[in-house]
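**Student:** Predicted model follows, preceded by the sequence.
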Amino acid sequence: MARDVQLTFDCADPAALAAFWAGALGYRVQAPPAGFDSWDQALDAMGVPPEKRNDASAVIDPDGAGLRIFFQRVPEGKQVKNRLHLDVRAAPGLQGDARMAALEAEAERLTTLGASRIRRYEPAPPLGAGHIVMADPEGNEFCLD
C-alpha cells in the first residue's frame, strides 16, 4: 500500500526556514485553508494566539509531485551533524567541469538565500561525480548533487 510521506524539520524559525526551502527547491509556502485569504485570518479563526503563529509552516511542490516539507518550532538548537540530509539534484545528467560549474552556480544562488557553503568534493570517477555540501540558515546540512 502506498503512503504519503512528509519530511519534517525541527527548527527555531519555521517561517524563515520555510521561505528558504521554498526558494531553494522551487516550492511555495502552503496556502491557508479554503475560505481564508491569509494564514493570520485562518489562525485568528482557530484561536491561535499571536505568539504561537510561527510554531509551524510548510512548503509544497507547486506541481504536486514532490514531498510536503513541514517545519516545526522546537526549543532546543541543532547540536550535531544531521543523520539524514537532502540531496538537491542541481546538475542532473551533467558530468565533469559542466557538472561542477552548475553546482557552483546553484551554491552561489542558495548563498544569497541564506545558505552557507561547507565543502566542495571534487569528481573522483568512476563513482564520485563531485558535490558541494551546504547548510541551510539554521545549520542543517544538505548536498548539491
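**Tutor:** Perfect, thanks for sending it.
**Student:** Could you use CA atoms for every contact and neighbour count after this?
**Tutor:** Will do.
**Student:** how about the most centrally placed residue in the chain, what does it touch?
**Tutor:** Closest residue to the average C-alpha location of the chain: Trp21 at 3.2 Å, with Cα atoms, centre = their mean. Contacts for Trp21 (Cα atoms under 8 Å, 6 or more residues apart in numbering) come out as Tyr27, Val59.
**Student:** Against that first model, consider the following:
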Amino acid sequence: MASVKQIQVTFDCAEPQRVARFWCEVLGYVAPPPPEGFATWEDFDRTQPPEDRGSWFACSDPSGVGPRLYFQRVPEGKVVKNRLHLDVRVGTGLVGEERLAVLEAECARLVALGAVRVQLLLADEDNESCIVMQDIEGNEFCLD
C-alpha cells in the first residue's frame, strides 16, 4: 500500500511576496521567519543576485495541517482560466440563507484585501451555493 504524501500548492505569479501575504490573510496562514542571520526577508533578498530577488515566497498553516503554499515568479501573465483552483471552505455544514450570509461576509472581507468577486452560484439539486472569486493576480478560487 502506498503511503500518503504531503503536498505543496504552487502558484505562478508576478509578485510572490504580495500574493503570498494575500493568501496568508485569506487562510490564516503565516509566513516563515527570514533565514537565520537576517532580520527581514528584504535583508535576505538584498544578498541575492538581482534576477533572483523577490523570485519566491512561501507560507504555511500554523497548525501544520494544511499544505504549504509556494509562490514563484514567472515572466508570463495569466491568460486563461485556471485548470486547478482552491475552494476556501467557509460555509461547511450551512445551507440556504445562513450559508449565503457567511459566504457574503467572507466575500466582503476578501474584496477589501484586493480579491475580485466574479459570480454567485446559487444552490441547485446537486450543489450548495458558492461564490467564484479571483485573487489579487486573477487566479480563480471559490468560497464554498
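**Tutor:** Received, thanks. Given the structure is predicted, the values throughout are model-derived calculations rather than measurements.
**Student:** picking that back up, what's the residue nearest to the centre of the first structure aligned with over in the second structure?
**Tutor:** For Trp21 of the first structure, the aligned residue in the second structure is Trp23 (criterion: TM-score structural alignment).
**Student:** secondary structure element for its match?
**Tutor:** In this structure, Trp23 of the second structure sits in helix 16-27 according to DSSP states H and E.
**Student:** tell me which residues in stretch 120-131 of the first structure are buried?
**Tutor:** Arg120, Pro123, Ala129, Gly130, His131 (16 or more other Cα atoms under 10 Å).
**Student:** cool, and stretch 25-45 of the second structure?
**Tutor:** By 16+ other Cα under 10 Å, the buried positions in stretch 25-45 of the second structure come out as Val26, Tyr29, Val30, Ala31, Phe44, Asp45.
**Student:** Just put those in TSV and tack on secondary structure and distance to Phe11 of the second structure.
**Tutor:** Shown next, in TSV, are these (DSSP: H, G, I helix; E, B strand; the rest coil; distance: Cα to Cα, whole Å):
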residue	secondary structure	distance to Phe11 of the second structure
Val26	helix	15
Tyr29	coil	15
Val30	strand	16
Ala31	coil	15
Phe44	helix	21
Asp45	helix	20
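**Student:** So which of those residues is the closest to Glu15 of the second structure?
**Tutor:** Asp45 (13.6 Å; Cα to Cα).
**Student:** what number of residues lie near the nearest residue to that closest one once chain neighbours are set aside?
**Tutor:** Once flanking residues are discounted, Asp45 of the second structure sits nearest to Arg53: 5.2 Å by Cα to Cα, 6 or more residues apart in numbering. Neighbour count of Arg53 of the second structure, defined by other Cα atoms under 10 Å: 14.
**Student:** Sketch out the helices for the first structure, chain order is fine.
**Tutor:** 14-25, 39-46, 96-113 (DSSP state H).
**Student:** Could you say which one of those comes nearest to Leu7 of the first structure?
**Tutor:** With Cα to Cα as the yardstick, what comes closest out of the helices of the first structure is helix 14-25 (11.9 Å).
**Student:** Mean per-residue distance, that closest one versus the second structure.
**Tutor:** Mean deviation of helix 14-25 of the first structure relative to the second structure after superposition (mean Cα distance after the TM-score superposition for the first structure): 0.5 Å.
**Student:** Now do that helix and helix 96-113, the angle between them.
**Tutor:** Relative orientation of helix 14-25 of the first structure and helix 96-113, computed by axes from the mean of the first three to the mean of the last three Cα atoms, to 10 degrees: 150 degrees.
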